[in-house]
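> sequence unknown, structure follows:
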């Protein structure tokens, strides 16, 4: 009997919702995996070191890991109206030079994150003077750091889109909005990857398992409710529902032509600016 696969994903509602059925052995013909919960900066690092069989990582991290891992066509986060936000305190967004981030300290969730890559593409035009220091913080620490004045601005992801006003913060820019206006494409955020050494047949079966897990979650949302809320870091249940509604969509079940096109567009544009290594031909193929 094969060893159970090891997987790492975040404790965020979209991931626990998507993977609930598989993680609990509820997908017919698929063994439950060994689950590790980790922040995206941690999972990106795990992938670069070749640890674990299956990982949720940033699409921006793919150019560094696709030799060892294959991109799966399902289970990830890609969509519209769901991009990262740049937040500041109100006093930094008012008056002369409002919103100018030149020389400012900015907190980001990971230097390999898609959020940071979108931020750098946006900032090349919006902040021609360049930043001061970039500080990497776990995503749930960024808004308190901005609020308390430890950093000047923060690049936030996940449920922060729904809660930043509770911290008294001002939305300076929406990275997803900028991306969609420029490209017309959905926003690639988080990818599911699996080790190529598993072999083509097992990778295809794994993609089927994840699709089944997604479909079970949609068919009976109440089944995953306790699992989602248990790992949602005291998140309000209504916010958890908004989070799932935004980040779990048709692209979660299958990237499709448009989803793959968005991923290629992001990584090609970034490579042209020297922000990531160029993709080898066929690198996104399963």
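Thanks, I have the structure now. The structure presented is a predicted model; accordingly, all values stated were derived computationally and were not measured.
> Please make it C-alpha for all contacts and neighbour counts, starting now.
Noted.
> residues contacting the spatially closest residue to residue 254 that is not a sequence neighbour?
Nearest non-adjacent residue to residue 254, counting by CA to CA, 6 or more residues apart in numbering: residue 74, 4.8 Å away. Applying CA atoms under 8 Å, 6 or more residues apart in numbering to residue 74 gives the contacts 192, 207, 210-211, 251-255.
> okay, now residue 199: neighbour count?
The tally of other residues near residue 199 (other CA atoms under 10 Å) stands at 10.
> where do the helices sit along the stretch 151-286 of the chain?
In the stretch 151-286 of the chain, helices defined by DSSP state H, counting those that start in this stretch lie at 160-163, 175-183, 200-219, 225-230, 237-247, 250-253, 256-272, listed in chain order.
> Any chance of those helices in a markdown table with mean neighbour count as columns?
A markdown table is the format used below for the helices of the stretch 151-286 of the chain (neighbours: other CA atoms under 10 Å):
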| stretch | mean neighbour count |
| --- | --- |
| helix 160-163 | 17 |
| helix 175-183 | 17 |
| helix 200-219 | 18 |
| helix 225-230 | 18 |
| helix 237-247 | 17 |
| helix 250-253 | 21 |
| helix 256-272 | 17 |
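> So which of the ones you listed is nearest residue 11?
helix 225-230 (7.9 Å; CA to CA).
> ok, structure two:
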């Protein structure tokens, strides 16, 4: 029986999962794929809709009772964090009374924003589909917008300026890499050790033959230019994609421990990295 797999159409995900999706991992079962924004997978996973799923690390407190965290396949690194943007000349750096567009309530981007903004004057928050955030800020519908992924490379086209690099803030404050997206395997359905093996092999094949996944990646890249696609993959698919390792797990624990200590999320039902 095919496993239900869900991840975003972003280049880093399609690059990572290309071999698994196309039956190129000999030990893996067939999969049926759902392509969805991470804000969708965060909530759909809580309903148990997928067997393997890419979600935000910030959503783990609601998911680890039903899913194993896999040590590979996700998005975690340095210099790749969310940006808080505003229109040139309109930046309200203290955000007093500002309306801030965010890509989802359980996204890591929004959790990092909440950790960073603790003690600052509150802003009005609106959840907005990711692709609408930069045009909305540029048009004046929002005073600021929280963006991720390829927006790091494209926001100047919208006449926007960076207020805060939340990834740089996190790295300076903790010394740890930035945990963004995690891959989970459903408890009682997917063996996590086997699943980690499938995904590592899919990553290995992607790195060994980048051209093999090129058409697939570009087809799902939402009109992204090839140069931006390449930069996107180069930034978000890195050594932590192959294995979180001690620094990766420490970063995830730090994020969730801080969030729980400040009452922003529940404590995870299992210690991260220990099932």
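Arrived safely, thanks for sending. What you are looking at is a predicted structure, and each value in this text was computed from that prediction instead of being measured.
> one step back: residue 6 of the first structure is nearest to which of the helices of the stretch 151-286 of the first structure?
helix 200-219 (12.1 Å).
> Pull the residues that contact that closest one.
Helix 200-219 of the first structure is contacted from outside by 17-22, 27, 30, 72-75, 194, 196, 223-224, 252-254, 286, using CA under 8 Å, 6+ apart.
> 6 Å instead?
18-19, 21-22, 253 (CA atoms under 6 Å, 6 or more residues apart in numbering).
> In helices, which of these appear?
Applying DSSP state H to the contacts of helix 200-219 of the first structure, the entries found in helices are 18-19, 21-22, 253.
> Filter those down to the buried ones and hand me the ChimeraX line.
To isolate the buried members of those in ChimeraX, using 16 or more other CA atoms under 10 Å:
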select :18,19,21,22,253
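> Report the contact partners of the residue nearest the centre of the first structure.
In the first structure, the C-alpha nearest the mean C-alpha coordinate belongs to residue 190, at 3.4 Å (CA atoms, centre = their mean). The contact partners of residue 190 of the first structure, taken as CA under 6 Å, 6+ apart, are 57-59, 76-77.
> how far away is it from residue 226 of the first structure?
23 Å (CA to CA, to the nearest Å).
> Likewise for residue 37 of the first structure?
The gap separating residue 37 of the first structure from residue 226 of the first structure is 16 Å, by CA to CA.
> By residue count, tell me the biggest strand in the first structure.
The longest strand of the first structure (DSSP state E) is strand 187-195.
> you'd agree residue 74 of the second structure is up against residue 239?
No - the criterion here is CA atoms under 6 Å, and residue 74 of the second structure misses it with residue 239 at 10.4 Å.
> So which of the contacts of residue 190 of the first structure are in strands?
Those of the contacts of residue 190 of the first structure mapping onto strands are 57-58, 77, per DSSP E.
> Make JSON lines out of the residues you listed and add distance to residue 163 of the first structure and neighbour count.
Formatted as JSON lines, these follow (distance: CA to CA, whole Å; neighbours: other CA atoms under 10 Å):
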{"residue": "57", "distance to residue 163 of the first structure": "23", "neighbour count": "31"}
{"residue": "58", "distance to residue 163 of the first structure": "22", "neighbour count": "26"}
{"residue": "77", "distance to residue 163 of the first structure": "20", "neighbour count": "27"}
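> Need these in TSV (columns: distance to residue 135 of the first structure).
Output for these, formatted as TSV (distance: CA to CA, whole Å):
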residue	distance to residue 135 of the first structure
57	19
58	18
77	24
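> Residue 41 of the second structure matches what in the first structure?
By TM-score structural alignment, residue 41 of the second structure lines up with residue 43 in the first structure.
> distance from the helix or strand containing that match to the second structure after superposition?
Residue 43 of the first structure belongs to helix 40-48 when assigned by DSSP states H and E. Once fitted to the second structure, helix 40-48 of the first structure is off its aligned match by 0.7 Å on average (mean CA distance after the TM-score superposition for the first structure).
> between that helix and strand 187-195, how big is the angle?
40 degrees (axes from the mean of the first three to the mean of the last three CA atoms, to 10 degrees).
> ok, and what's touching helix 40-48 of the first structure?
With CA under 6 Å, 6+ apart, helix 40-48 of the first structure has contacts from 57, 65, 110.
> hmm, back to that, closest to residue 186 of the first structure out of the contacts of residue 74 of the first structure?
Nearest member of the contacts of residue 74 of the first structure to residue 186 of the first structure, counting by CA to CA, is residue 251, at 9.5 Å.
> Which residue numbers in the first structure does stretch 209-220 of the second structure align to?
Using TM-score structural alignment, the residues of the first structure aligned to stretch 209-220 of the second structure are 220-231.
> residues making contact with the matching stretch?
Residues from elsewhere that reach stretch 220-231 of the first structure, judged by CA under 6 Å, 6+ apart: 11, 13, 16-17, 20.
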